[in-house]
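S.K.: Here's a sequence, model it:
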Amino acid sequence: MLDRVSLRGLKARGNHGVFAKEREEGQTFVVDVVLGVDTRPAAQSDDLTLTVHYGEVAEDVVGVVQGDAVDLIETLAQRIADVCLARPLVQEVEVIVHKPDAPITVPFDDVTVTIVRGRDR
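M.R.: Okay, the predicted model is just below:
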């Protein structure tokens, strides 16, 4: 069973969405990631190089959100999962992309897409 390293509430501005206004004005996206990592070697040796550096992962995630625009938050979530899985010690990742300012005409709190990806999927 893998251990979990979680980053919650990463915020970044991006220009994702299918509508012109979303692409032009942008909006804030909030991302949660849960990384599946075996932390035992790091815990035994107290060595950062034997685990995932969550500060670097946070920067990578924000970079994806601020990067090239996509229509769907499903695509954004997949791109975030890909950068997380590019780290050799990350075996799986859960990504939740929140779009709290989605263009919906009725009152709502949040819109999210959640994906789970692993090295074998």
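
S.K.: can we go C-alpha only for contacts and neighbour counts from here?
M.R.: OK.

S.K.: residues of stretch 41-61 that come out buried?
M.R.: By neighbour count on 16 or more other C-alpha atoms under 10 Å, the buried set for stretch 41-61 is 50-52, 57-58, 61.

S.K.: Would you map the helices across this protein?
M.R.: Secondary structure of the chain (DSSP state H): helices at 20-25, 40-45, 54-66, 73-85.

S.K.: Show me which residues of the first one are buried.
M.R.: Just to be clear, that refers to helix 20-25. 22-23.

S.K.: just to revisit the earlier point, do you know which of the helices of the chain lies nearest residue 12?
M.R.: helix 54-66 (5.7 Å; C-alpha to C-alpha).

S.K.: one more to line up against the first:
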Amino acid sequence: MDRITLTGVTAVGYHGVFDFERRDGQPFVVDAVLYTDFTKAAETDDLQYTAHYGEVAELITKHIEGEPLNLIEGLAVRIAEGILENYQVAAVDVTVHKPKAPIEVPFGDVTVSVHRERS
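M.R.: As a prediction, the model looks like this:
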């Protein structure tokens, strides 16, 4: 399976279990890998036969900036399902980074990842 990879799509969201996370917001960063077949797109050189990664980035941003959720697991699932619903891909991996998570010890990043396939 061929892949389109988007990394570092960043926006401010209001996700988290604490009041200050919902009030103040923080950056969320999303990576997505879209699994598809490039054969027809490569043969025709036509965008309609692949996933428009600019539009995918906008969809990701809308989810980050959208309805606040307690858990980034839910955000990752909503993004993955949104990609499958809107683009002709066989499967998608989505990783949500929460680099400013309220953790009391030094850390580099927190991520959750999901894999979803078209049924």
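
S.K.: still on that earlier bit, could I get the helices of structure 1 as a markdown table with distance to residue 110 of structure 1?
M.R.: Shown next, in a markdown table, are the helices of structure 1 (distance: least, C-alpha to C-alpha, whole Å):
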| stretch | distance to residue 110 of structure 1 |
| --- | --- |
| helix 20-25 | 16 |
| helix 40-45 | 36 |
| helix 54-66 | 17 |
| helix 73-85 | 13 |
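
S.K.: quick one: residue 11 of structure 1 and residue 102 of structure 1, what's the gap?
M.R.: From residue 11 of structure 1 over to residue 102 of structure 1 the distance is 15 Å, taken as C-alpha to C-alpha, to the nearest Å.

S.K.: ok, now residue 113 of structure 1?
M.R.: 12 Å.

S.K.: What of residue 29 of structure 1?
M.R.: Taking C-alpha to C-alpha, one finds residue 29 of structure 1 at 10 Å from residue 102 of structure 1.

S.K.: Settle it for me: which of these two has more neighbours?
M.R.: Neighbour comparison, residue 29 of structure 1 and residue 102: the larger count goes to residue 29, with 24 against 17 (by other C-alpha atoms under 10 Å).

S.K.: Spell out which residues sit in contact with that one, please.
M.R.: The contact partners of residue 29 of structure 1, taken as C-alpha atoms under 8 Å, 6 or more residues apart in numbering, are 11-14, 65, 97-100.

S.K.: among those, which two are most distant?
M.R.: 65 and 100 (14.2 Å).

S.K.: More neighbours: these two, which one.
M.R.: Neighbours were tallied for residue 65 of structure 1 and for residue 100 using other C-alpha under 10 Å; the higher tally belongs to residue 65 (27 against 16).

S.K.: Just give the closest residue to the more buried one, not the sequence neighbours.
M.R.: residue 14 (5.4 Å; C-alpha to C-alpha, 6 or more residues apart in numbering).

S.K.: so that neighbour sits right up against residue 69, yeah?
M.R.: Yes - with contact defined as C-alpha atoms under 8 Å, residue 14 of structure 1 counts as touching residue 69 (7.1 Å).
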